[in-house]
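# with the sequence up front, the predicted model follows.
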Amino acid sequence: MTSLKQCQLLRDSLAHIGKKIIFQSRVKEEPAYYCNECELEVFNILFVTSENSSRKSYIVHCEDCARQRSPSLPNVVILEQYKMEDLMQVYDHLTLAPQSGSSR
């Protein structure tokens, strides 16, 4: 639930400053992304900069590192990998597997 809340707060914050969020769905078996600066795993909302536009190499940042580089996030593309509705549906349908062989 905390991750859902964080995603929604971040979306709202970005909308408030006029940043457009571009949906780019994850591909099956796509590896997790980590911030290029602090190596924190970045979930769902990626802050992407271009290292060299002619070579088309892109760098992923977490929100904190992206804002440290430039608070108003110019030249940062914001990608969303999951729709909020899809994340909420997964959360709503989540069931924990029963413990097996538990002996106390």
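Right, received. Where do you want to start?

# only C-alpha atoms from now on, for both contacts and neighbour counts.
Will do.

# settle this for me: Arg67 is touching Asn75, isn't it.
No - counting by C-alpha atoms under 8 Å, Asn75 is not a contact partner of Arg67; they are 11.5 Å apart.

# another structure for you, compare them:
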Amino acid sequence: MVNSQLILDFLEQLRIPVKRHGKKPDDIAHNCQDCEIEVFNILFVTTQDKRSEVRCFSCARRNDPSLQSFSVLSEYYMSELATIYDNFQTNTHPIVAYTVGK
């Protein structure tokens, strides 16, 4: 969540617009075209031969330090991520001791 906010702040300083893309529960995860890591929330997208290519922030900066050649998409609003984070609770189950057979 912090990483997403830092990237959004950086993009705001560069005056690069971030478009809301949204994410449905059955959408596939996006992987970086270059380094193949999973890209969460902030997608840097280019189109090559009528095909969209997603890159992570690091690889996008490596390809174009100004980031001007990318469309930037956001899958979640920061308020959505904050709500999920704030409401997160772990479920703990008591440890049941089992007796070892005789």
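Nice, thanks for sending it over. Keep in mind the model is a prediction, meaning the values are calculated, not measured.

# can you calculate the TM-score here?
Once superposed, chain against chain, the TM-score is 0.89 (TM-score structural alignment, normalised by the length of structure 2); 97 aligned residues with a C-alpha RMSD of 1.2 Å.

# Arg67 and Asn75 of structure 1: which is more packed in?
Shown here are Arg67 of structure 1 and Asn75; by other C-alpha atoms under 10 Å, Arg67 has more neighbours (15 against 11).

# which position in structure 2 pairs with the more buried one?
Correspondence of Arg67 of structure 1 to structure 2, assessed by TM-score structural alignment: Arg61.

# using the three-state scheme, assign that match.
Three-state call for Arg61 of structure 2 (DSSP: H, G, I helix; E, B strand; the rest coil): helix.

# now do the contacts for the most centrally placed residue in structure 2.
Geometric centre of structure 2, nearest residue: Phe40, 1.4 Å, by C-alpha atoms, centre = their mean. Listed by C-alpha atoms under 8 Å, 6 or more residues apart in numbering, the contact set of Phe40 of structure 2 reads Ala29, His30, Glu75.

# also Val48 of structure 1?
Tyr58, Ile59, Val60, His61, Val76, Val77, Ile78, Leu79.

# and for Leu81 of structure 2?
So Leu81 of structure 2 contacts Met1 (C-alpha under 8 Å, 6+ apart).

# please, where are all the helices along structure 2?
Secondary structure of structure 2 (DSSP state H): helices at 2-13, 57-63, 78-86.
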